Structures are given as C-alpha cells and as structure tokens.
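**Q** Sequence plus the predicted model coming up.
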Amino acid sequence: MGAPELVDACLEWLDDAACGPLIGEMMQVLTGIDLDDAGLTVTVEDEALEHTPEHDLPRPDPLPTMQWWLRQRPRFEDGVRYLHGKIRGRAEVIEALTSGPMRRRPALLQDLQLRAPRGVLLRLQTRALTSRQLAELAELRRALASR
C-alpha cells in the first residue's frame, strides 16, 4: 500500500467491478484525493445478494481516473511509500490513524508497530468505540514520543 508503481500496475483493472474500487482505495490512500469530491467516480447499481465492505468503496470512473493519475504520477517516486501525498513516516501514519477512515486503521496500526522502537507494544482496539480509540491513540502518541 502506498507505492506509486503499484497503481501503475493496476490501472488496466480500473473498470473491473471487483478490483476497481480497491484500486481507487489504494489511490486515495497514496495521494490523499477523495475520488467522489474530485468527480472521478461512477454510480453503479449493484445487485449483489451479499453486501461486503468493498461495496461501500467509491467506484472509479476508469478513463478520467487514469488521466488524473497520469497527470499526478510525476509527483511520486518509485520505491517510496506515500500516505496522503506525503512520504510515509511515523507522523503521517499517526495522523491517518487519528483522522482517517476506520477501515484503514488495522493496516496503519500494523505498519506503525512494525516500525516501532524495540520493546514498544502499541495498543489500539480498532473495533472499539471511537471514544476508547481516541484515548488509546493519545496513549500511543505518548509512548512513541518518549522514545
């Protein structure tokens, strides 16, 4: 997640019903764009019998989304991980944990834990009530700031 070359590799599947929303989500995480606000989505009547979390993701309009990406691509360097248009660092991950969509929190927490100082165990119940998560995020910030 967050590497521009991955977006390049996935562009041909933007119009796929199953893959398109996931690619759009990856682009939103990497660049910080809101596909809906930018007018880069289409409305699709979904007649699936089973609702999955992926059904809640915006569906990119393939051609305008690809054109938008090709204009933005020079801002991003291969081999570098980005989060909301910035090089992915501890501060950016903590900000995304605090203000980003809850669906992204488990992956962001794992990323933060993998890069935490030795001996620091980060605790965040990503399925807990928001009030509890905010308290745990404040504690998490303190734990990382003291190291």
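**A** Yep, that arrived.

**Q** For the rest of this, base every contact and every neighbour count on C-alpha atoms.
**A** OK.

**Q** what about residue 72, how many residues close to it?
**A** By other CA atoms under 10 Å, the residues close to residue 72 number 11.

**Q** Secondary structure element for it, which one?
**A** Secondary structure assignment for residue 72, by DSSP states H and E: helix 62-72.

**Q** Following element in sequence after that helix, please.
**A** Going down the chain from helix 62-72, the next helix or strand is strand 82-83, by DSSP H and E.

**Q** Show me where this structure has its helices.
**A** Here the chain has its helices, by DSSP state H, at 4-10, 20-31, 62-72, 90-99, 105-114, 130-145.

**Q** hey, which of these is tucked in deepest?
**A** The highest average neighbour count among these, using mean count of other CA atoms under 10 Å, belongs to helix 20-31 at a mean of 22.

**Q** Presented hereafter is structure B, for comparison with structure A:
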Amino acid sequence: MTDSARILVLNGPNLDILGRRDPAQYGTVTLGDIEDIVRGACEDAGFAVDFRQTNREGELVEWLHEALDDFAGVVINPAAYAHTSVALHDAVEALTVPVVEVHLSNTWKREPFRHVDHVATAATAVFAGAGADGYRLAVLHLATLLG
C-alpha cells in the first residue's frame, strides 16, 4: 500500500455522544477512542485517513460524493440512517471505490426496524457487532481489497 492512499471514515448521527449514550448497548468507548483506533490501523496499513462525523444525512451524502475523486476507499458507520436512507444507499452505490459499513452493535439482535439496512445492499462489506474493533477490521479489509 502506498502512503498516498487515502481513505475516508464517516460517522453518522449520535456517534458524537458515544460513551454517554446507552453504555449497555454501545459501551463506554468514545468517538475519540474510535478515531485513535482508526488512525493506528490506517498507519499500520499505509493509509492516510480523513475521519469525520455528522448528525446530518445530506452532509454524509456530500462527503460520499468526495470519494468519487479523492479517496481510495470508504469506511462508513451510517448509524440509524442505515435503516432509513435511500439517499445514502444511492450515494454508496454510485462509488467505484470499496465501501465498508460498520455498526458497533449487532443490528440483527436488536429491534426489527434495524434489520433493514439500505446502505448494506450497496456496500462492499459490513462489520456489525464487533464494537469499536469493527472499524479496525474495516480498515484491514480495505487494505486487503486495495493491496
């Protein structure tokens, strides 16, 4: 992997309050902790990384459009938007780079409305239920795909 390969890591709604939001479900890890994990995994894999979070669906769509020209791959945790957003599905589907979706919890063990995942049907791969380690696994998978 060349040092110039850049990946985009996107985080959706409510992930900015990790560590305070429903610790029984999500644990006490913070988004800052996850960013540290991602940066370490990217450094090991030879990636530069752009790590972002927003609570706004349209902003995620705009950021995904940046991956059309500026990034070798994408890791995305769309959070609740995975279950509601056809716009995110369409933005991911439009990409020619690999997109790996991450969910901290196993959405299949949760409420039935979380069993629908619009982003997953367009993503290259999905890691769900591995907690913060899912992000590291996603980066490793991208490294394999882009290797």
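**A** That came through, no problem. In this text, all values refer to a predicted model and were calculated from it rather than measured experimentally.

**Q** Once they're superposed, what TM-score comes out?
**A** TM-score of the superposed chains, computed with TM-score structural alignment, normalised by the length of structure 1, equals 0.26; 70 aligned residues with a CA RMSD of 5.2 Å.

**Q** angle of the helix holding residue 72 of structure 1 against helix 20-31?
**A** Between helix 62-72 of structure 1 and helix 20-31, the angle comes out at 20 degrees (axes from the mean of the first three to the mean of the last three CA atoms, to 10 degrees).

**Q** Just want to check the distance between the residue nearest to residue 99 of structure 2 when sequence neighbours are not counted and residue 45 of structure 2.
**A** Here the nearest residue to residue 99 of structure 2 in space, its sequence neighbours aside, is residue 74; by CA to CA, 6 or more residues apart in numbering that works out to 4.6 Å. Distance, residue 74 of structure 2 to residue 45 of structure 2, using CA to CA, to the nearest Å: 14 Å.

**Q** For these two, indicate the residue with more neighbours.
**A** Between residue 74 of structure 2 and residue 45, counting by other CA under 10 Å, residue 74 is the more crowded of the two (27 against 19).

**Q** where's that one relative to residue 146 of structure 2, distance?
**A** Distance from residue 74 of structure 2 to residue 146 of structure 2, by CA to CA: 11 Å.

**Q** Next, format the helices of structure 1 as a markdown table and append distance to residue 41 of structure 1.
**A** Listed next are these as a markdown table, based on distance: least, CA to CA, whole Å:
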| stretch | distance to residue 41 of structure 1 |
| --- | --- |
| helix 4-10 | 17 |
| helix 20-31 | 9 |
| helix 62-72 | 8 |
| helix 90-99 | 23 |
| helix 105-114 | 24 |
| helix 130-145 | 29 |
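
**Q** and of those helices, who's closest to residue 42 of structure 1?
**A** Residue 42 of structure 1 sits nearest to helix 62-72 of all the helices of structure 1, at 8.9 Å, using CA to CA.

**Q** now for that closest one, which elements pack on it?
**A** Applying 3 or more CA pairs under 8 Å, 6 or more residues apart in numbering; DSSP states H and E, we find helix 62-72 of structure 1 packed against no helix or strand.

**Q** still on that earlier bit, what about the helices of structure 1, which gets the closest to residue 83 of structure 1?
**A** Between the helices of structure 1, helix 20-31 lies closest to residue 83 of structure 1; by CA to CA that is 4.8 Å.

**Q** wouldn't residue 23 of structure 1 be in contact with residue 10 here?
**A** Yes - Residue 23 of structure 1 is within contact range of residue 10, at 6.8 Å (criterion: CA atoms under 8 Å).

**Q** Residue 105 of structure 1 contacts residue 97, doesn't it?
**A** Yes - Residue 105 of structure 1 lies in contact with residue 97 (CA under 8 Å); the separation is 5.6 Å.

**Q** Just want to check the distance between residue 145 of structure 1 and residue 65 of structure 1.
**A** Note on residue 145 of structure 1: its distance to residue 65 of structure 1, by CA to CA, is 38 Å.

**Q** buried set for the host helix or strand of residue 41 of structure 2?
**A** In the assignment (DSSP H and E), residue 41 of structure 2 maps to helix 31-45. By 16 or more other CA atoms under 10 Å, the buried positions in helix 31-45 of structure 2 come out as 31, 34-35, 37-39, 41-42, 45.

**Q** Now the element after it, going C-ward?
**A** strand 48-53.

**Q** Give the other helices and strands that that next one contacts.
**A** If you count contacts as 3+ CA pairs under 8 Å, 6+ apart, strand 48-53 of structure 2 packs onto strand 6-11, helix 31-45.
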